[in-house]
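**Q** 3D model of this:
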Amino acid sequence: MTGSIWLPPGASSETLPGVPKQRPAPSWAEPDPIDELAERLDEFVAAAVHPDEIAALLESDGMSDDQIRGRYGVKNSFALAEELYDRVARRFPEPAGPVHDPWQVGLLGCLLRGVVFALPGFGYVLGAPLLAGHRESFNLPAGTLPLLASALVGWTWNQGLAHRAYSWLGLGDKPAARHSLLLGAPLGALLGAGAALAVAGTAHPTAAAFATAQSSYLAAATVLLVLGRERALMATLLPTTAGAVIAMVHPMPDAARLLLLLGSLLAVVTLALLEVRPGGNWLKGRGDRRDQPQSTRGQKTTMSPRTTTSLPFALFGLSSGALVLYAALGDILTGKTHSAAAAPAAVALTLSMGPAEWLLHRFRSNSLTGLRTTRTPKAFWRTTGLTLTQCLTAYLTVLLTLTVLATTLWPHTPTLSGVTLAGLLLLGMALWTGLLLQSFGAVMGAAAICCTAAAAQTLALLTHAAAPHWIALYVCGTAALAQVALVCALLGRVTAHR
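**A** Down below sits the predicted model:
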């Protein structure tokens, strides 16, 4: 019947149950784990400029992609980072105290390193009469090929050795850094001397001896530079520098030249040995244990940098050294000019490494400021892009100024052509962006680009290609543009700036 209530058999209206009360939510309805994680990491996520910054934190906490999929139901750490980035509002609180900036360095110290890099060139001026003889292949002065072979081997080995030592220093283990230098520096000197002997043979014993001394100097100088002893290294080079300046204006006996060269070599090797001996740091009169951070004294470092990680740095040293040599010796190798033309380019490039280092630190410091002051990834990219343009323009201006000054002041130097000057500036751009990529952790890309450019230059030389400066212009320009593109691709990656 319409409107009647159906009752089960034996039931009456008096036995009908009342309206049921609302039951509590079942126990399985747990909070969203991503919300819990967002709450736990709230301060860090709120201050993140880009999701990649959060992904780096998740990976550093040991979260694997399998764990993230099982716990949070997303694909990987990057997907989880994007979820967290979307769920937490942006907040950028000002730090309570002074902000730590590891990239703050003094300009004077960087300029001093540039001078230290350039002073060994006076050794070649002082020792040039000791290498007198018939010109060699590719129209080079006598003894040049053994010196070039030794230098390339030394730059390659010592660049990799320096990276390994710096890796130990970054772990707070200065004794291990000294130990690696104690073993690696003599081996690098032997390799450089062996390369010189292989090239010189028995025809140029004086050149082989000079190249052996050059290898020993490069090894010892690497030790002092890695351990921050630029002032001591410069002091060992002052007698040779003064002797070369005097020799340019007044004849000097060969015995006096040899005595000055050997004296500087003996001084720098002695200082390097004192620095890396057990209980070193002789120049400051303190032992290794006092040089370690307080937290690492008496503790054994559990991490050990892999040797293979230093290989890309060694390759970058080889390729950049070869490109510098081709830029300095371009016309000489093709017989179009004399050796005096090589000096201004080499001096300008070497001296510019000091300002280049300071501008590199300046860029990294401003990038950290951009991380604190920008609010979106696009704003951060624009800020770092502007800083990159300013620093690169400043370096090229310094290099141009030094080249013009060196060409003007160096005696008997022909005027540089526009093509040569443009190629030199493009080479400087490639070198500076290569150093920047190293600091970004993208040294493999820089090494690959520079090695390709050096191989192209070598092939052009071996095939006697015409117009070497035009080839250098194309090769260095392509390398510079490729590295600038790679830098721009990394500008917006926040983790590259940490």
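**Q** could you use CA atoms for every contact and neighbour count after this?
**A** Will do.
**Q** excluding chain neighbours, what is closest to His412?
**A** Ala340 (6.7 Å; Cα to Cα, 6 or more residues apart in numbering).
**Q** just the helices in the stretch 201-350 of the chain please.
**A** 205-226, 230-249, 254-276, 288-291, 311-333, 342-373 (DSSP state H, counting those that start in this stretch).
**Q** packing partners for the second one?
**A** Looking back up the chat, that one is helix 230-249. Secondary-structure packing of helix 230-249 (3 or more Cα pairs under 8 Å, 6 or more residues apart in numbering; DSSP states H and E): helix 107-118, helix 121-127, helix 205-226, helix 254-276.
**Q** swap in the shortest one?
**A** Packing partners of helix 288-291 (3+ Cα pairs under 8 Å, 6+ apart): helix 174-200.
**Q** let's see this one next, to set against the first:
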Amino acid sequence: MSGSLWLKPPATGTPLPAIPRPRRSSDGPSTPSDGPSTPSDGSPAPPGAYPTAPGAPPPAGDGLAADPLDELVARIGGLAAVAVHPDEIAALLESDGMTDDHIRLTYGRADSFALGEDLYARVERRHPAPAPPPGGAWHSGLAGCLLRGLVFALPGLAYVLAAPLLAGEPGRFGLPGGTVPLLAGAVTGWVWNQALSHRAYTWLGLGDRAAAARALLTGAPAGALAGTAVAFAAAAPGETPAALFAAGQSLYLAAATVLLVLGRERALLCALLPLAGALPAFRWDLPGPLRAALLLAALTAGVVLAALVLRPGARRGAAGRGGPPRAASLPYGLFGLGSGLFVLQAGIGDTLVSGAGAVIALTLSMGPAEWLLHRFRGESLTRLRTLTTAREFRRAVTGTLVLCLGGYLTALAALTLAATLVWPGAPWPTPPRLVTLLLIGTVLWLGLLLQAFGAVLSAAVVCLLAATAQSLTPGADPVAAGGAAAVLAVLTCALLVRPTAHRV
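**A** Purely as a prediction, here's the structure:
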């Protein structure tokens, strides 16, 4: 049990001090020993003959030794005072090597859980007040998150520029020509780059930026090749232009992953500036060579900037240690697959959620979504340090979760209405389609939240099951989205109301 809670193992040199067993020598002051002793004449030891630990209560007036539990309180009271549940104290006792037999013999309690409950009841809660974040918590990191949302959405202009270049005969499954290879390459890139990002972020968390760059240096080109191969394999005769565009799309996804993971959002924004040339294409027909030149300029700039920031990873030995196991990144790839298929099928199915305007809104909303994830994390840690009971913590975290999710859905609805007004020919979202969009947004945000807390496999399974239901039952998007949102909401509440889920 001790390894499953938030408590870290104590340092090797600072275990809990052993409880002294006083004895009295016949010709000197009391000295610690392994067990109590009496004077040689058999008479009871006089009061004060037994030493007490610093901070422990004095011995009782009848000559008996102090209660060992009081001595234990004096030693670990500081740690017990900040616990929000008795099990945390039990984990502390177990991590220090206290067995149930030792606890029964020394303290008269059945096991570590019973002793933890007694200590939790005896010690007053004393949580240190957290230091307020600079500039106010509500504004911390907001600009960076909005910038990331913008760079997530800008690549959509590439499809506007490439649309006349990809025009052709109707494709398979009732979709426009070239859609299948484009989607196949995109999903492959999402899966690969999600797993690659997790591995690189793990290196960054270990403080080894050069090793993170090394992982990206080897993984990003492999992901681009995989996306290109899948796109060409999925292309039918006459869809070669779409497959070529999908190859460029895979190369861009690899470069964007490098820049985003290494914190170069502004560089990526500069690389995407040529795509702003798509704005006149909404009203005027641009020449084909100009469209191709703008696409190639953005792609080239992104690849060159990614190569420049990867230079530290090219040095020999930059990978450092063996690194985290690659299998640990697999669930993150599965989440990329599940969420990608879920959103794509909701977008291309019969219940397309208000057209291109909703797609733009959903992409732009990833910026506020990321900021609200950070907000939830920060608020939970603050509550963990300031509240005194597990019940208060559960109530506070549930309220914060509702507020953050409601804030994201409000931002998504506002962005949908704004994008519908701006995008030429976008249909006005009807109430059922808007509800479906909000359910899709709920699935994405809760899935990202579970991913942030390590429960990524559960989120991936739910998204994959919802995507499978959409495939087997056309027109079931609202039902699939609603069911997935309900399951993820239950999983989120079950996990995140526990104090131990937020310990770092």
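**Q** so after superposing, what's the score?
**A** Superposed pair, TM-score by TM-score structural alignment, normalised by the length of the first structure: 0.81. Supporting alignment: 444 aligned residues with a Cα RMSD of 3.2 Å.
**Q** next, format the helices and strands packed on helix 230-249 of the first structure as TSV and append distance to Ala479 of the first structure.
**A** Below are those laid out as TSV (distance: least, Cα to Cα, whole Å):
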stretch	distance to Ala479 of the first structure
helix 107-118	24
helix 121-127	27
helix 205-226	27
helix 254-276	36
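**Q** go through the ones you listed and pick out the most buried.
**A** Across those, averaging neighbours per residue (mean count of other Cα atoms under 10 Å) puts helix 205-226 on top, at a mean of 23.
**Q** give me the neighbour count for the counterpart of Ala496 of the first structure in the second structure.
**A** Counting by TM-score structural alignment, Ala496 of the first structure lines up with Ala501 in the second structure. For Ala501 of the second structure, the neighbour count with other Cα atoms under 10 Å is 14.
**Q** separation between Ser95 of the second structure and His85 of the second structure?
**A** Remark: distance between Ser95 of the second structure and His85 of the second structure (Cα to Cα, to the nearest Å) = 16 Å.
**Q** now distance to Ala149 of the first structure too, for the helices of the stretch 201-350 of the first structure, in TSV please.
**A** As requested, the helices of the stretch 201-350 of the first structure are exported to TSV (distance: least, Cα to Cα, whole Å):
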stretch	distance to Ala149 of the first structure
helix 205-226	9
helix 230-249	23
helix 254-276	19
helix 288-291	36
helix 311-333	10
helix 342-373	17
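**Q** Ala118 of the first structure: which of those helices is closest?
**A** Closest to Ala118 of the first structure of these is helix 342-373 (Cα to Cα; 5.5 Å).
**Q** and the helix or strand following the closest one, how far from the second structure on average?
**A** Next helix or strand after helix 342-373 of the first structure toward the C-terminus (DSSP states H and E): helix 377-409. Helix 377-409 of the first structure, aligned to the second structure and superposed, deviates on average by 1.1 Å (mean Cα distance after the TM-score superposition for the first structure).
**Q** and Ala446 of the first structure, what pairs with it in the second structure?
**A** Taking TM-score structural alignment, the alignment pairs Ala446 of the first structure with Ala459 from the second structure.
**Q** name the nearest residue to that match, sequence neighbours excluded.
**A** Gly447 (5.1 Å).
**Q** is there a neighbour count for the residue lying closest to the match of Ala496 of the first structure once chain neighbours are set aside? I'd like the number.
**A** Leaving aside its chain neighbours, Ala501 of the second structure sits nearest to Leu495 (6.8 Å; criterion: Cα to Cα, 6+ apart). By other Cα under 10 Å, the residues close to Leu495 of the second structure number 15.
**Q** you'd agree Leu495 of the second structure is in a strand?
**A** No. Counting by DSSP: H, G, I helix; E, B strand; the rest coil, Leu495 of the second structure is not part of a strand but helix.
**Q** state the distance from the residue nearest to the spatial centre of the second structure to Ala246 of the second structure.
**A** The centre of the second structure sits closest to Ala452, judged by Cα atoms, centre = their mean, with a distance of 1.1 Å. Remark: distance between Ala452 of the second structure and Ala246 of the second structure (Cα to Cα) = 30 Å.
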